[in-house]
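A.B. asks: predicted model and sequence follow; I will ask about them next.
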Amino acid sequence: MSSTQKWLIFGAGGHGKVVADLIRAAGMDVAGFVDQSGVGRVAEPGGAVVVGLQDEFLSGGKPSSLPATVAIGNNRVRLELIQKLTELGWELPALIHPKAVISQSATIGHGSHVMAGAVINAASQIGEGVIINTNATIEHDVIIDSGVHISPGAVLAGEVEVGQGAWVGAGAVVINGVEIGANAIVGAGAVVIKDVPAGATVVGNPSRVIKTQ
C-alpha cells in the first residue's frame, strides 16, 4: 500500500479523531469522514471534514475505491457497519499504529484498530472490528472475538478468551485462562480471576458481578 494512501473514516466522533491520528502516524492520510450528519464540518484537529452521509454511502453499492475504516466506539454498531460495508465490497484493512508491538505469529482481523503502545504477543488471535486501545497488553494465546474493545492500559494474561462484543475497561487485569463471555463488561481497574458470564458486568478487585442481562 502506498505511503500516500488516503482513507475514509466512518464515524466522526471521539474515536474517529484517534483513528485519524493513527492513519497519519502510519504515513498515510485521511480523505474525509462519513457520518450521520454535518457534511462539510471539520471533524478533527487535522482538518479533515465530513464528506458524506452514511446512508448515502451504504446505498447503491461501493461508491469509492479508497480503503475505509469504522471508527465507532459502540461495539455492536461498529461490528454491524463493518459487516454491511464488507458485503458491499469495501476494503477494510486492519490499522496498526507504528508504535504498537505485534508478534509475527499473532493474527488481526479486518477492520480492527491497534493503538500506540499496545502489545499483542505470540499466537494471539484478534477478530474483526476489534479495538486494542493505547498501551493495552494482549499476552500469548489470547483469543478475542469480533467487535470487542480492550480499553487503554488493560492487561489480558495468557490464554484468555474474550467473547464477541465484550468490553474490557481501562486498566483492568484478566488473569491467565479466564473466559470473558459475549457482550460482558469488565469495569475499569477490575481484577478478573474467574470466568465472566455472557452479558454480565463485573467490577472490583477481585471482580464481582453487579449486573446481568
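C.D. replies: Arrived safely, thanks for sending.

A.B. asks: from here on, contacts and neighbour counts on C-alpha atoms
C.D. replies: Fine.

A.B. asks: can you pull the contacts of the spatially most central residue of the chain?
C.D. replies: Nearest residue to the geometric centre of the chain (CA atoms, centre = their mean): Ile131, 1.9 Å. Counting by CA atoms under 8 Å, 6 or more residues apart in numbering, Ile131 touches 112-115, 147-151.

A.B. asks: try Glu91
C.D. replies: For Glu91, the contacting residues are 66-68, by CA under 8 Å, 6+ apart.

A.B. asks: what separates it from Pro63, distance-wise?
C.D. replies: 12 Å (CA to CA, to the nearest Å).

A.B. asks: which neighbours do those two share?
C.D. replies: By CA under 8 Å, 6+ apart, no residue touches both Glu91 and Pro63.

A.B. asks: quick one on the thing from earlier: out of the contacts of Ile131, which is most surrounded?
C.D. replies: For those, neighbours were counted by other CA atoms under 10 Å; the highest total belongs to Val148, with 31 neighbours.

A.B. asks: ok, and here's another one to check against it:
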Amino acid sequence: MQGLFLYGSGGHASVVADLVRANGQYAILGLIDDDPLLAGGERFGHRVLGDRHALTSERTDNLFLGIGDNHTRQRLSAQLAGWRFPTLIHPTAVIGENVSIGAGTAVMPFAVIEHGATIGEHCIINNGAVIGHGSRIGAYCHVSGKSALGGGVTLEPFVFVGMGAVVTPGVTVAKNCLLSAGSMTSRDIGEGATVVGNPGRPFFNRRGMG
C-alpha cells in the first residue's frame, strides 16, 4: 500500500478520505491545509500536518486534492505540478469498457460510467451519478450525486452539474456552466450559463457569454 497526502480538511476531503480507505491502494499520511490554525490538529481521524510546505517527497510523491471547488482544484494542481495525482475509484462504482479516467479524479460510490466515456483530470463523479456511453467530461468538472448524463454528452472544463440534474443525449455544455439541482438540459448551452428548472432555462452573466 502506497502513502498519500490529502490536500484539504473540509467536508469534501472527509468523503475523499472514505474513498481512499475503500479503494484500498493508498494510506493517508496526513492532511495538508493552508489554514495555520489547523496545523497540528486532527480532522476525521487524520493529523493536519500544515500547509503545502509540510509536503515532502521523501515519504511519497502521491497527492490528492480533496477540494470541492472546481477552479480551486485547477489552481492547486498547477501550483503543485510535479506531484503524482492518483485516480481514485470506489469499488462499488461501475466502469464500462474503453473508459478513460484522468489523473486526480474521484469516482464515488455507486457511480456508473458507461462504455467509451472519457473523464478528464481532477473531476468529481459523485455518489450514484451516471455518465452515458461515449460522453466526454472535461477537466475540473463536478457531476453531483444522482445526476444523469445521457449518451454522447460533452461537458467542457469547469462545469458543475447539481444533484439530480439531467442532461439529455448528445448535448454540449460549454465551460464554466452551472446546471442547478434537479434541472433538465436538452439543448446545447453556451459558456458561463446557469441553467435552472425543468425544462432548463439558461441565464448568462453580465458579460453576455454564450
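C.D. replies: Right, received. Where do you want to start? Keep in mind the model is a prediction, meaning the values are calculated, not measured.

A.B. asks: TM-score of the superposition?
C.D. replies: With the length set by TM-score structural alignment, normalised by the length of structure 2, the two chains reach a TM-score of 0.92; 203 aligned residues with a CA RMSD of 1.5 Å.

A.B. asks: hmm, which of the contacts of Glu91 of structure 1 are the buried ones?
C.D. replies: Ala68 (16 or more other CA atoms under 10 Å).

A.B. asks: in strands, which of the contacts of Glu91 of structure 1 appear?
C.D. replies: Among those, DSSP state E puts Ala68 in strands.

A.B. asks: which of the contacts of Glu91 of structure 1 lies closest to Asn75 of structure 1?
C.D. replies: Of all the contacts of Glu91 of structure 1, Ala68 has the smallest distance to Asn75 of structure 1: 17.3 Å, by CA to CA.

A.B. asks: aligned counterpart of that closest one in structure 2, please.
C.D. replies: The equivalent of Ala68 of structure 1 in structure 2 is Leu63 (alignment by TM-score structural alignment).

A.B. asks: coming back round to it: in TSV, list the contacts of Ile131 of structure 1 along with distance to Val178 of structure 1 and secondary structure.
C.D. replies: Supplementary listing: the contacts of Ile131 of structure 1 in TSV, determined by distance: CA to CA, whole Å; DSSP: H, G, I helix; E, B strand; the rest coil:
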residue	distance to Val178 of structure 1	secondary structure
Ser112	23	coil
His113	23	strand
Val114	22	strand
Met115	24	coil
Gly147	19	coil
Val148	16	coil
His149	17	strand
Ile150	15	strand
Ser151	17	coil
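
A.B. asks: would you check which pair of the residues you listed lies furthest apart?
C.D. replies: Farthest apart among the contacts of Ile131 of structure 1 by CA to CA are Met115 and Gly147. That separation is 15.5 Å.

A.B. asks: which part of structure 1 matches the longest helix belonging to structure 2?
C.D. replies: Longest helix in structure 2 by number of residues (criterion: DSSP state H): helix 11-23. Helix 11-23 of structure 2 lines up with residues 14-26 of structure 1 when matched by TM-score structural alignment.

A.B. asks: go through the matching stretch and flag the buried ones.
C.D. replies: Under the neighbour-count criterion of 16+ other CA under 10 Å, stretch 14-26 of structure 1 has 15-17, 19-24 buried.

A.B. asks: now the helices for structure 2?
C.D. replies: Counting by DSSP H, the helices of structure 2 are 11-23, 70-79.

A.B. asks: what's the closest of the ones you listed to Ala39 of structure 2?
C.D. replies: Using CA to CA, the nearest of the helices of structure 2 to Ala39 of structure 2 is helix 11-23, at 15.6 Å.

A.B. asks: for the closest one, give me the average deviation versus structure 1.
C.D. replies: Superposing on structure 1 places helix 11-23 of structure 2 at an average distance of 0.5 Å from its equivalents, by mean CA distance after the TM-score superposition for structure 1.

A.B. asks: per the alignment, Asp51 of structure 2 corresponds to what in structure 1?
C.D. replies: Using TM-score structural alignment, Asp51 of structure 2 sits opposite Leu53 in structure 1.

A.B. asks: next one: Gln74 of structure 2
C.D. replies: Per TM-score structural alignment, Gln74 of structure 2 is aligned with Leu79.

A.B. asks: hang on, the earlier thing: thought the match of Ala68 of structure 1 was touching Phe5?
C.D. replies: Yes. Using CA atoms under 8 Å, Leu63 of structure 2 is in contact with Phe5, at 4.8 Å.

A.B. asks: and the gap between the closest residue to Val196 of structure 1 other than its chain neighbours and Asp145 of structure 1?
C.D. replies: Nearest residue to Val196 of structure 1, sequence neighbours excluded (CA to CA, 6 or more residues apart in numbering): Ile180, at 4.8 Å. According to CA to CA, Ile180 of structure 1 stands 10 Å off from Asp145 of structure 1.

A.B. asks: so between these two, which is more surrounded?
C.D. replies: Ile180 (27 against 22).
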